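Colleague: Got a predicted model here, sequence first, then my questions.
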Amino acid sequence: KSVELQLGRKRKAVEISDSSDSEDEEDSDEEGSDGERGLPGRMPGAMSGAELRAAPKKAKTKAQRLAQVHGGRTDYTEKLLEKRKARKGGKTNNETKRNKPLIMTMDSFKVRKKKAQTAREKTNTMKKHIKTLQKTANHQKIR
């Protein structure tokens, strides 16, 4: 109630008469009504009207909001490159596999096993692969 009055709400006739009556009666130690002293509907540490007015408002235009969002973002690729450069030690296993000579991979056990597969084995592996893709569709890894 007091916050509304501080923000500039019009007082009703009943409230005006109550305040004029209470001014005459309250010449003792009491300051404010029961509501002001913290009995009904008062929370400790509540904000005053002046504090509410001083609180920052959100950006008014969409362009300002977008600028704020883009300003707070970090570039993921740069972050990854920094992380790789800062890493102690050599290459990871995946990096070495990526840069491995093609002839060596062509003669590897995995490739020979794939070449020897029957049609049924190929279809089964494809089915398994499709299932795993469906499970991990939304969480694809970025290399």
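Modeller: On my side now, so go ahead.

Colleague: Only C-alpha atoms from now on, for both contacts and neighbour counts.
Modeller: Noted.

Colleague: Now name the helix or strand holding E4.
Modeller: helix 2-7 (DSSP states H and E).

Colleague: buried sites along whichever helix or strand comes after that helix?
Modeller: Per DSSP H and E, the first helix or strand lying C-terminal to helix 2-7 is helix 13-25. Residues of helix 13-25 include none that count as buried (16 or more other CA atoms under 10 Å).

Colleague: who does helix 13-25 touch, helix- and strand-wise?
Modeller: In terms of contacts (3 or more CA pairs under 8 Å, 6 or more residues apart in numbering; DSSP states H and E), helix 13-25 is not packed against any helix or strand.

Colleague: ok, and here's another one to check against it:
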Amino acid sequence: MKSFEVSSTNDQPNNASVEASSSEPLQLKQTARWWDRLIGLLQHDGLDPNQALWIKPCCIVHTFGMRFALSLHFLDRQGQIVHSEPNVVPNQIRWCFKAHSVVEMVATTNDEALEFQKQRLSKALSLSTV
């Protein structure tokens, strides 16, 4: 899978209007080691709307210590979205026991942006190996 760099400053636009207007393909970075799954995006200050972190296997996510909000998309073993949580702020726990993995993306703040984000994710997943 392609890897990516997340922003190291808070000057990255981190809102639904940027997310909803993006036409670039979504870059998925899949965690490879247990340590990567544990740390996730904790060391970062933001996430580009064209990038996402795929944590596999995973059905529970915490945002303790995070410095920005996320949208979480829980996937089943076939890579289908079974549950989404938009705009999960720091210091929260979210889970979906039907899920086999979760994709962390830039937070969305409205239904239209969330649906667009889910479409982009579904397309990116269809092009990758689940």
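Modeller: Nice, thanks for sending it over. Note that this is a predicted model, so its numbers are computed, not measured.

Colleague: tm score of chain vs chain?
Modeller: Comparison of the two superposed chains (TM-score structural alignment, normalised by the length of structure 2) gives a TM-score of 0.26, and 47 aligned residues with a CA RMSD of 3.8 Å.

Colleague: buried ones in the helix holding E4 of structure 1?
Modeller: Applying 16+ other CA under 10 Å to helix 2-7 of structure 1 flags no residue as buried.

Colleague: Which elements pack onto it?
Modeller: Counting contacts by 3+ CA pairs under 8 Å, 6+ apart, helix 2-7 of structure 1 packs against helix 49-54.

Colleague: ok, and for the helix it packs on, which residues are buried?
Modeller: Residues of helix 49-54 of structure 1 classed as buried by neighbour count (16+ other CA under 10 Å): none.

Colleague: Also stretch 115-130 of structure 2?
Modeller: F116, Q117, K118, R120, L121, L125.

Colleague: Count the neighbours of T77 of structure 1 for me.
Modeller: 10 (other CA atoms under 10 Å).

Colleague: In which helix or strand does it reside?
Modeller: Applying DSSP H and E, one finds T77 of structure 1 within helix 76-86.

Colleague: Equivalent analysis for V102 of structure 2, please.
Modeller: Going by DSSP H and E, V102 of structure 2 is part of strand 101-106.

Colleague: ok, longest strand in structure 2?
Modeller: strand 81-88 (DSSP state E).

Colleague: just the angle between that one and strand 101-106, please?
Modeller: With axes from the mean of the first three to the mean of the last three CA atoms, to 10 degrees as the basis, strand 81-88 of structure 2 and strand 101-106 are set at 30 degrees to each other.

Colleague: Mind giving me the packing neighbours of strand 81-88 of structure 2?
Modeller: For strand 81-88 of structure 2, the packing partners by 3+ CA pairs under 8 Å, 6+ apart come out as strand 70-75, helix 111-126.

Colleague: next structured bit after that strand?
Modeller: Next along the chain after strand 81-88 of structure 2, taking DSSP H and E as the criterion, comes strand 93-95.

Colleague: residues of that following strand that come out buried?
Modeller: Here strand 93-95 of structure 2 shows W95 as buried, counting by 16+ other CA under 10 Å.

Colleague: And that strand, what does it pack against?
Modeller: strand 60-62.

Colleague: about what we covered before: tell me the angle of the longest strand of structure 2 relative to strand 70-75?
Modeller: Using the same axes, to 10 degrees: strand 81-88 of structure 2 against strand 70-75 is 170 degrees.

Colleague: Could you give me the buried positions within strand 81-88 of structure 2?
Modeller: Judged by neighbour count (16+ other CA under 10 Å), strand 81-88 of structure 2 contains these buried residues: I81, S84, E85, P86, N87, V88.

Colleague: could those go into a markdown table alongside distance to R37 of structure 2?
Modeller: Formatted as a markdown table, those follow (distance: CA to CA, whole Å):
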| residue | distance to R37 of structure 2 |
| --- | --- |
| I81 | 19 |
| S84 | 19 |
| E85 | 19 |
| P86 | 20 |
| N87 | 20 |
| V88 | 18 |
